[in-house]
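Student: need a structure here:
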Amino acid sequence: TNKDKIGLSPELRAEFLDIINPAKENTQNPWKGEPVRWRNYCLLLTMILGGNRKGESLGLQLNHFNLVGPSSCRKYFEIIKVDQITSGYPRKEIPSVKTKGRQIELSDNFAAIFEYYITNIRPKFKNSTKSTYVFLSLKDGLPLSVNTPNESLKTLIKKHPQFEKMLTPHILRNTFHDLLSEKLDSTLDGHGPIAKQGIKTTLQEYAGGWSPGSSMVHKYPKGSIQRRVGELHLALQNKILEETNDGN
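Tutor: So this is what the prediction gives:
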């Protein structure tokens, strides 16, 4: 639907991030229990901050994350190409991934969130040591079923009806692309309209894991595109943190 093509408004975006904060005292959070709150928080952050498709997030494994080291060290998680993600996924329905591989830069704050979840929360899930997947089911310790992200968001909508028809995994990914587009418009102000559109398309394609539809992609060395997109990821993450009420 057309609604699916747009992201959350800035007001709903800030509200959403406050709601999903996993803190015990956050009464707005609709999910029960610390493990599920933290799992859903990190899972949804990969979509709204990383621009992940649902299947890409479900397929994330522990060795796809690089989170430790001094603040000068790059922190990121890696989206692996489709064939490597879906082979061996132990559910009837396998997450579909239509993407090229890419790396998602993480600010120190967000790297610390994922590190905390992986080190302190994920071990509370059944059979966590037997699985390499990051996001596990509380019931059986297997990686999540394809419907879990949608069901989790439906639970949120029940408690917060202002999100009715406004919230799906795809809309979260679109929210990331809206943020990216706003940021690019402001950082590329000095360029003429044609050059600006070319650079913007190239960076958006790389950030979204799309196949290049524009010849501009070939005019940039891959490292320079990756670096520019990495800088954008970090800027967006800092902007999102500023938007939440208490910055936590």
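
Student: hey, let's count contacts and neighbours off CA atoms from now on
Tutor: Noted.

Student: Buried residues, stretch 173-184. List them.
Tutor: 173, 174, 175, 176, 177, 178, 179, 180, 181, 183, 184 (16 or more other C-alpha atoms under 10 Å).

Student: Revised request: answer the last question for stretch 93-104.
Tutor: If you call a residue buried by 16+ other C-alpha under 10 Å, then stretch 93-104 has these buried ones: 94, 95, 96, 97, 99, 102, 103, 104.

Student: Over to stretch 105-123?
Tutor: Buried-residue list, stretch 105-123, by 16+ other C-alpha under 10 Å: 105-108, 110-111, 113-115, 117-118, 121-122.

Student: and which of the residues you listed is nearest to residue 136?
Tutor: Lowest distance from residue 136 to these (C-alpha to C-alpha) belongs to residue 122, with 7.8 Å.

Student: which residues are in contact with stretch 171-184?
Tutor: By C-alpha atoms under 8 Å, 6 or more residues apart in numbering, the surrounding residues in contact with stretch 171-184 are 4-8, 13, 44, 47-53, 200, 204, 208, 232, 236.

Student: Okay, and residue 182 sits in which element?
Tutor: Using DSSP states H and E, residue 182 sits within helix 169-187.

Student: what number of residues lie near residue 11?
Tutor: Close neighbours of residue 11, defined as other C-alpha atoms under 10 Å, add up to 10.

Student: Apologies, that question was intended for residue 10.
Tutor: 14.

Student: measure stretch 27-41 end to end?
Tutor: Criterion C-alpha to C-alpha, to the nearest Å; first-to-last residue distance in stretch 27-41 is 15 Å.

Student: Which helix runs longest in the chain?
Tutor: Under DSSP state H, the helix in the chain containing the largest number of residues is helix 222-243.

Student: which other helices and strands contact it?
Tutor: For helix 222-243, the elements it packs on are strand 102-105, helix 169-187, helix 193-208, judged by 3 or more C-alpha pairs under 8 Å, 6 or more residues apart in numbering; DSSP states H and E.

Student: Next, the structure of the following sequence, for comparison with the previous one:
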Amino acid sequence: MPELDRLASAAQYRVEDLEELTEDTSNTPNVIRISRIGLRKTKVADSRASVDAATQASRLRYISDFLEFFSGYVGATLCDAERKRLEMSTSFALKAFREHIPTVSKRAKLNARIGLSEQEQHRLLEVINPESSLNPWTRGYVRKRNWLLIVLLLASGMRRGELLGLQIGDLNAEAPKLRILRRADTEKDPRRIQPCTKTFDREIELARPVMKALWDFINNDRRAIKRARTVPQIFVSDEGAPLSHASIDKVFFQLRSVFPGLPMTLTSHVMRHTWNERFSEKAEAMGVSETVEERARNSQQGWSDNSRMAATYTRRYTAKKGREVALKLQERLDALTNKN
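Tutor: You can find the predicted model right below:
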């Protein structure tokens, strides 16, 4: 039960915010012993914020289902008396474990995460411009790198882990395209917690100016860092090490801290929401049908053909269209009222 309690507690945090309190002697650096889980110490306290209740609940349900399955799997190898004792113990333990699952209201959507408005996006790009006096970073390399990674997030809608996993070899040298690939526990990645791609492999086409800026960064700014020349990952620190999840979180934490005019909810994942909302707006302006738009979005985001994930990432756009329809209804009501 103590291990299950610690596991339930850990489920409210992101994996990269957890660390093992004792050295792991195994050869699998991504394995974390449940009994020794603790919170990673960091100066950026804001980056250790809990995941939302829905994510925590989903994790705990999956864990509970797996433990129940595994108990049954082991029980099948035991004699009747031992199997019954195991079933009783499992039932008691999982009942207590499931008490940790938070209640998630399907109605509580007012504070759900949304993308940036056009004005907020413009303000963000104005602040992070490498030549801007508003830019919060002092070193030229860091200014250029942080500007580029945020532009890439806005241009592609990729996840933070996908951005960190990008390698120079993923870029097409003959066309403005890059590949987002799933890589699990690659030997060429020295990070203890390796970034991962949660969606399907896919190819993304970038605007030529964005691709040109990316190659310019690689061939000039990044190349000037000698230790980075042996690292396949594109985004590295000014010492040549691949950036971590915490590094990306720190970029957005610094932006939120220095410029109160930017949304306090500004994170790398808000860039993904922003891309999806701009995608919906452009699709509507181009007259793209809903079916084609849905398939095109799923392809661009690496989702399955029948995925319904778009609803999660287009809340602002959906709310806007809902308001427009509601106001039209009210105009009709006003017309009927005035006649009377």
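
Student: picking that back up, will you turn the buried residues of stretch 93-104 of the first structure into TSV that also has distance to residue 165 of the first structure?
Tutor: Shown next, in TSV, are those (distance: C-alpha to C-alpha, whole Å):
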residue	distance to residue 165 of the first structure
94	25
95	23
96	23
97	24
99	26
102	30
103	30
104	28
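
Student: What ranges does the first structure have for its helices?
Tutor: So, for the first structure - with DSSP H - the helices run 10-20, 34-48, 54-58, 82-86, 108-116, 148-159, 169-187, 193-208, 222-243.

Student: What range does the third one cover in the second structure?
Tutor: Using TM-score structural alignment, helix 54-58 of the first structure lines up with residues 160-164 of the second structure.

Student: cool, and the first one?
Tutor: For helix 10-20 of the first structure, the aligned range in the second structure is residues 118-128, judged by TM-score structural alignment.

Student: For that stretch, buried residues please.
Tutor: Applying 16+ other C-alpha under 10 Å to stretch 118-128 of the second structure flags 121, 124, 125, 127, 128 as buried.

Student: what sits against the fourth one?
Tutor: With contacts taken as C-alpha under 8 Å, 6+ apart, residue 127 of the second structure has the following neighbours: 134, 135, 136.

Student: Export the helices and strands packed on helix 222-243 of the first structure as CSV, with columns for distance to residue 139 of the first structure.
Tutor: Listed next are these as CSV, based on distance: least, C-alpha to C-alpha, whole Å:
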stretch, distance to residue 139 of the first structure
strand 102-105, 29
helix 169-187, 22
helix 193-208, 32
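
Student: out of these, which comes closest to residue 132 of the first structure?
Tutor: For those, the distance to residue 132 of the first structure is smallest for strand 102-105, at 18.6 Å, taking C-alpha to C-alpha.

Student: would you list every one of the strands in the stretch 51-200 of the second structure?
Tutor: For the stretch 51-200 of the second structure, the strands defined by DSSP state E, counting those that start in this stretch occupy 177-180.

Student: Which residue lies nearest the spatial centre of the first structure?
Tutor: Nearest to the mean C-alpha position of the first structure, counting by C-alpha atoms, centre = their mean, stands residue 46 at 1.8 Å.

Student: show me what contacts the spatially closest residue to it that is not a sequence neighbour?
Tutor: Excluding the flanking residues, the one nearest residue 46 of the first structure by C-alpha to C-alpha, 6 or more residues apart in numbering is residue 52, at 5.8 Å. Going by C-alpha under 8 Å, 6+ apart, residue 52 of the first structure touches 46, 173, 208.

Student: ok, how many other residues are close to the last one?
Tutor: I take that to be residue 208 of the first structure. Using other C-alpha under 10 Å, residue 208 of the first structure has 21 other residues around it.

Student: now the match of helix 54-58 of the first structure, how far from the centre of its chain.
Tutor: Using C-alpha atoms, centre = their mean, to the nearest Å, the mean C-alpha position of stretch 160-164 of the second structure is found 8 Å from that of the whole chain.

Student: That one vs the first structure, mean deviation?
Tutor: Per the superposition on the first structure, stretch 160-164 of the second structure and its aligned residues are separated by 0.3 Å on average (mean C-alpha distance after the TM-score superposition for the first structure).

Student: In a markdown table: the buried residues of stretch 173-184 of the first structure, plus distance to residue 150 of the first structure.
Tutor: Shown next, in a markdown table, are these (distance: C-alpha to C-alpha, whole Å):
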| residue | distance to residue 150 of the first structure |
| --- | --- |
| 173 | 13 |
| 174 | 15 |
| 175 | 16 |
| 176 | 18 |
| 177 | 20 |
| 178 | 21 |
| 179 | 22 |
| 180 | 24 |
| 181 | 25 |
| 183 | 28 |
| 184 | 30 |
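
Student: State the pair within those residues that is farthest apart.
Tutor: Maximum distance among those (C-alpha to C-alpha): 16.6 Å, for 173 and 184.

Student: Per the alignment, name the residue of the first structure opposite residue 137 of the second structure.
Tutor: Using TM-score structural alignment, residue 137 of the second structure sits opposite residue 31 in the first structure.

Student: ok, now which ones touch that match?
Tutor: 37, 152, 155, 156.

Student: Give me the neighbour count for the first one.
Tutor: Spelled out, it's residue 37 of the first structure. Residues near residue 37 of the first structure, counting by other C-alpha under 10 Å: 21.

Student: With the last one instead?
Tutor: By the measure other C-alpha under 10 Å, the count of residues near residue 156 of the first structure is 21.

Student: Tell me how far it lies from residue 103 of the first structure.
Tutor: Residue 156 of the first structure is 29 Å from residue 103 of the first structure, by C-alpha to C-alpha.

Student: again, but for the first one
Tutor: From residue 37 of the first structure over to residue 103 of the first structure the distance is 25 Å, taken as C-alpha to C-alpha.

Student: repeat for residue 48 of the first structure
Tutor: Separation of residue 48 of the first structure from residue 103 of the first structure (C-alpha to C-alpha) stands at 15 Å.

Student: With residue 233 of the first structure instead?
Tutor: Plainly put, residue 233 of the first structure is 10 Å away from residue 103 of the first structure if you go by C-alpha to C-alpha.

Student: With residue 234 of the first structure instead?
Tutor: In this view, residue 234 of the first structure and residue 103 of the first structure are 12 Å apart by C-alpha to C-alpha.
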